[in-house]
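# sequence first, predicted coordinates after that:
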Amino acid sequence: MNTITFTDLDSLLSRAEPYAQYTTVEFWNDPHVSQFLLQEHLNPASDLASRNHAFLDRSAEWIINEFGISARSSVLDLGCGPGLYTSRLAKTGAGITGIDASTRSIDYAKEQAAKNGLAVTYRNGNYLDCDYGGPFDLILMIFCDFCVLSPVQRAKLLRKIREALTPGGSFFFDVSSIQYYQNIREKLEIEFQEEGGFWSPERYYAFNQTFKYDDRNLLIDKYTILTGRETRQIHHHLQCYSIDMITHELEENGLTMHKTFSNAAGDKFEEESNEYAIIAVKDPL
């Protein structure tokens, strides 16, 4: 029996310490939660686990044209999920590789590639640690995945990306903006589910908190889930950026800002956008 006192709850709901917990891989591989996330990935209208499929179609078409992807190209998608981008890009005949930490998503992506005759290489692993292979002409990281990492993790990732790119190769990714940060308010919401909710197949209470850290332009969503058997917490970090901030971070790790857009479909850059999409390049030696 999971018995919680007032003191316990007060401690559990305390202000989150930035980067004290990294629960991203745990979240995406939870046996129950990952079922819901895959359903959201595959829901054409949903923007929860990935962007809606109309946007994905527009984005993939723009990426193919912008980077001239062809049968001679090599592309790596970090955080590829169930293959929503990789399956679209593979139709060009390019050499496509996808890496994702979610076993459920990668299994689905492999099944769909085999079913549809798509030559995509999928790897189940944490892109912070696994070998990328390559080299690649283009590396993608879309849906603001870059923003959930700590400063140390981001620096490690950018160095790995630089090493895996061909000379003159591109890294295309998106980030949440300062404008997005300014629009968010701190909150505490309480959720109750009798059974079969997002967080657990059991009856549960969930305390959903958002914290802001103005000195870092950092958001943390902290989820505390209580069932009859256990208490667990998930922390989602979201670093928000100005263009100057991300330019500096790229340069510190050997990449150069090349182009900016308002989203991953290549819409014209506007500073007040909630997200920015960025092409960074590895300068030829």
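Done, it's in.
# make it CA atoms for all contacts and neighbour counts henceforth
Will do.
# show me how far the lengthiest strand in the chain is from its chain's centre.
With DSSP state E applied, the strand covering the greatest number of residues in the chain is identified as strand 165-177. On the basis of Cα atoms, centre = their mean, to the nearest Å, the separation between the geometric centre of strand 165-177 and that of its chain is 14 Å.
# stretch 172-184 now?
When distances are taken as Cα atoms, centre = their mean, stretch 172-184 is centred 13 Å away from the chain's centroid.
# what sits up against that stretch?
Residues outside stretch 172-184 that contact it (Cα atoms under 8 Å, 6 or more residues apart in numbering) are 138-147, 217-219, 238-242, 263-264, 272-280.
# can you rerun that using 6 Å?
140-142, 144, 240-242, 272, 274-279 (Cα atoms under 6 Å, 6 or more residues apart in numbering).
# let me know the closest of the residues you listed to Leu56.
Within the set of the contacts of stretch 172-184, Ile142 lies nearest Leu56; the separation is 10.4 Å, counting by Cα to Cα.
# buried sites along the longest strand of the chain?
Of the residues in strand 165-177, those with enough neighbours to count as buried (16 or more other Cα atoms under 10 Å) are 165-167, 169-177.
# now those residues in JSON lines, with distance to Lys268?
As requested, those are exported to JSON lines (distance: Cα to Cα, whole Å):
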{"residue": "Leu165", "distance to Lys268": "26"}
{"residue": "Thr166", "distance to Lys268": "27"}
{"residue": "Pro167", "distance to Lys268": "27"}
{"residue": "Gly169", "distance to Lys268": "22"}
{"residue": "Ser170", "distance to Lys268": "19"}
{"residue": "Phe171", "distance to Lys268": "18"}
{"residue": "Phe172", "distance to Lys268": "15"}
{"residue": "Phe173", "distance to Lys268": "15"}
{"residue": "Asp174", "distance to Lys268": "14"}
{"residue": "Val175", "distance to Lys268": "15"}
{"residue": "Ser176", "distance to Lys268": "16"}
{"residue": "Ser177", "distance to Lys268": "15"}
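# tell me the one of the residues you listed nearest Glu230?
Once Cα to Cα is applied, the member of the buried residues of strand 165-177 that ends up nearest Glu230 is Ser176, at 33.2 Å.
# gap between that closest one and Glu189?
Shown here: Ser176 relative to Glu189, a distance of 23 Å by Cα to Cα, to the nearest Å.
# take a look at this one as well, against the first:
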Amino acid sequence: MEGRFESNWEAVFEPEDYLYFYEDMLTDEQTQIEVDFIRRELDLKDPKKILDMACGYGRHANRLALYGHEVVGVDISEKFLEMAMKEAEKLNVNVRYVLKDIREIDFEEEFDVVISMFTSFGYYEDEDNLKILKNVAKALKRGGKFLLDLSNRDFILRNFLPYVVIEREGNYMIDFNIVDITEGRIYNKRVVIRDGVKKEKPFFIRLYAPTEIKFILESLGLKVIKFFGGYDSSPLSIYSRRMIIISEKV
């Protein structure tokens, strides 16, 4: 992309605005669909030790704990983690929440499963994204599985929208999108107008081709087992909104 683009992903995930505009999408019903998918496709019949990377406010971590799993959630947002801990207390589950940048986690062969849900990966330069995946490989026990849930690049390119507007109660979140296929990125000059206050929240997301992410994961010793196109376990296609990859540490 020509010119300097200042990414501010911390502003993007500022809890008040994020949850306000995404509330209709992040319902309890949708969360249960996603958790059911995780349990089904990772065969979580017996208790496992699970790492939820960039766990946000714990909507997956807390529910997985309800099924008897030992869960660790890591996120960089103190406010999100406070919300996650309050919900865990309400549900009477014990989840260990860690305030940390996922680029800096340092677990070693500790987990049966690592999950990264709802496009919570790909907001950094390629070297840092690779570092995160190296951290995943290091954190997993041999035979452990990694579930990586991303937006499907081919769907985005096929259905590209230069701008998207979400309106709620007279407030607006406006995404101005630019795709750079040479860098494999979508740049979003997001503007939020809420209660008469305008905030700019620019960010980019790395868009991986299936062959590319497969090559990267397998170069780190994470053998790709399956690609899915959604939480209904449908196969990945150019029509799929999601690209969900399950790999196993060899």
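Everything's here; your move. Everything numeric here is computed off the predicted structure, so don't read it as measured data.
# and the TM-score between these chains?
For this chain pair, the superposition-based TM-score is 0.84 by TM-score structural alignment, normalised by the length of structure 2; 247 aligned residues with a Cα RMSD of 3.2 Å.
# among the contacts of stretch 172-184 of structure 1, which ones are buried?
Among the contacts of stretch 172-184 of structure 1, those classed as buried by 16+ other Cα under 10 Å are 140-142, 144, 240-242, 274-279.
# in strands only, show me these.
Members of those lying in strands (criterion: DSSP E): 140-141, 240-241, 275-279.
# show me which of those residues is closest to Tyr85 of structure 1.
Distances from those to Tyr85 of structure 1 were compared by Cα to Cα; the smallest belongs to Leu140, at 9.3 Å.
# how about the closest one, what's its match in structure 2?
Using TM-score structural alignment, the equivalent of Leu140 of structure 1 in structure 2 is Ile115.
# now its match: how far from Phe160 of structure 2?
Distance check for Ile115 of structure 2 against Phe160 of structure 2: by Cα to Cα, it reads 27 Å.
# ok, now Glu34 of structure 2?
Distance of Glu34 of structure 2 to Phe160 of structure 2, given as Cα to Cα: 25 Å.
# name the element Met173 of structure 2 belongs to?
When elements are assigned from DSSP states H and E, Met173 of structure 2 belongs to strand 171-180.
# does anything pack onto the helix or strand just after that strand? Which helices or strands?
Counting by DSSP H and E, the next helix or strand C-terminal to strand 171-180 of structure 2 is strand 185-194. The helices and strands touching strand 185-194 of structure 2, judged by 3 or more Cα pairs under 6 Å, 6 or more residues apart in numbering; DSSP states H and E, are strand 171-180, strand 197-206.
# format the ones you listed as TSV; extra columns: distance to Asn94 of structure 2.
Formatted as TSV, the entries for those read as follows, by distance: least, Cα to Cα, whole Å:
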stretch	distance to Asn94 of structure 2
strand 171-180	35
strand 197-206	32
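# which stretch among the ones you listed comes nearest Glu70 of structure 2?
strand 197-206 (30.3 Å).
# tell me which residues of the closest one are tucked away?
Residues 201-206 are the ones in strand 197-206 of structure 2 that count as buried (16+ other Cα under 10 Å).
# can you give me the strands for structure 2?
Under the criterion DSSP E, structure 2 contains strands at 49-53, 70-75, 96-99, 111-116, 140-151, 163-168, 171-180, 185-194, 197-206, 222-228, 242-249.
# tell me the contacts of the nearest residue in space to Asp112 of structure 2 that is not next to it in sequence?
The spatial neighbour of Asp112 of structure 2 that comes closest, neighbours along the chain excluded (Cα to Cα, 6 or more residues apart in numbering), is Gly144 at 4.5 Å. If you count contacts by Cα under 6 Å, 6+ apart, Gly144 of structure 2 has them with 112-113, 248-249.
# Gly144 of structure 2 pairs with which position in structure 1?
With the correspondence set by TM-score structural alignment, Gly144 of structure 2 lines up against Gly169 in structure 1.
# state the distance from that match to Leu158 of structure 1.
Between Gly169 of structure 1 and Leu158 of structure 1 the distance, using Cα to Cα, works out to 13 Å.
# in stretch 73-86 of structure 2, what's buried?
Applying a neighbour-count criterion of 16+ other Cα under 10 Å, the buried positions in stretch 73-86 of structure 2 are 73-77, 80-85.
# between these, which sits nearest Asn62 of structure 2?
Ala84 (7.6 Å).
# quick one: what's aligned to the closest one in structure 1?
Looking across to structure 1 (by TM-score structural alignment), Ala84 of structure 2 lines up with Ala109.
# does that match touch Leu84 like I think?
No: at 8.3 Å, Ala109 of structure 1 does not count as touching Leu84 under the criterion of Cα atoms under 6 Å.
# so what's Asp283 of structure 1 up against?
Contacts of Asp283 of structure 1 were listed using Cα under 6 Å, 6+ apart, and they are Gly168.
# run the last query once more with 10 Å
With contacts defined as Cα atoms under 10 Å, 6 or more residues apart in numbering, the neighbours of Asp283 of structure 1 are 162, 165-170, 254-256.
# picking that back up, reformat the ones in strands among the buried ones among the contacts of stretch 172-184 of structure 1 as JSON lines; add distance to Gly196 of structure 1.
Formatted as JSON lines, the entries for those read as follows, by distance: Cα to Cα, whole Å:
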{"residue": "Leu140", "distance to Gly196 of structure 1": "34"}
{"residue": "Met141", "distance to Gly196 of structure 1": "32"}
{"residue": "Cys240", "distance to Gly196 of structure 1": "33"}
{"residue": "Tyr241", "distance to Gly196 of structure 1": "37"}
{"residue": "Glu275", "distance to Gly196 of structure 1": "33"}
{"residue": "Tyr276", "distance to Gly196 of structure 1": "36"}
{"residue": "Ala277", "distance to Gly196 of structure 1": "36"}
{"residue": "Ile278", "distance to Gly196 of structure 1": "39"}
{"residue": "Ile279", "distance to Gly196 of structure 1": "41"}
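# closest to Ala206 of structure 1 among the residues you listed?
Cys240 (25.6 Å).
# how much space between the aligned partner of the closest one in structure 2 and Arg63 of structure 2?
When structure 2 is aligned by TM-score structural alignment, Cys240 of structure 1 is paired with Leu207. Counting by Cα to Cα, the separation of Leu207 of structure 2 from Arg63 of structure 2 is 29 Å.
# how near is the residue positioned nearest the centre of structure 2 to Leu66 of structure 2?
By Cα atoms, centre = their mean, the mean C-alpha position of structure 2 lies nearest to Ser120, the distance being 2.4 Å. Distance check for Ser120 of structure 2 against Leu66 of structure 2: by Cα to Cα, it reads 22 Å.
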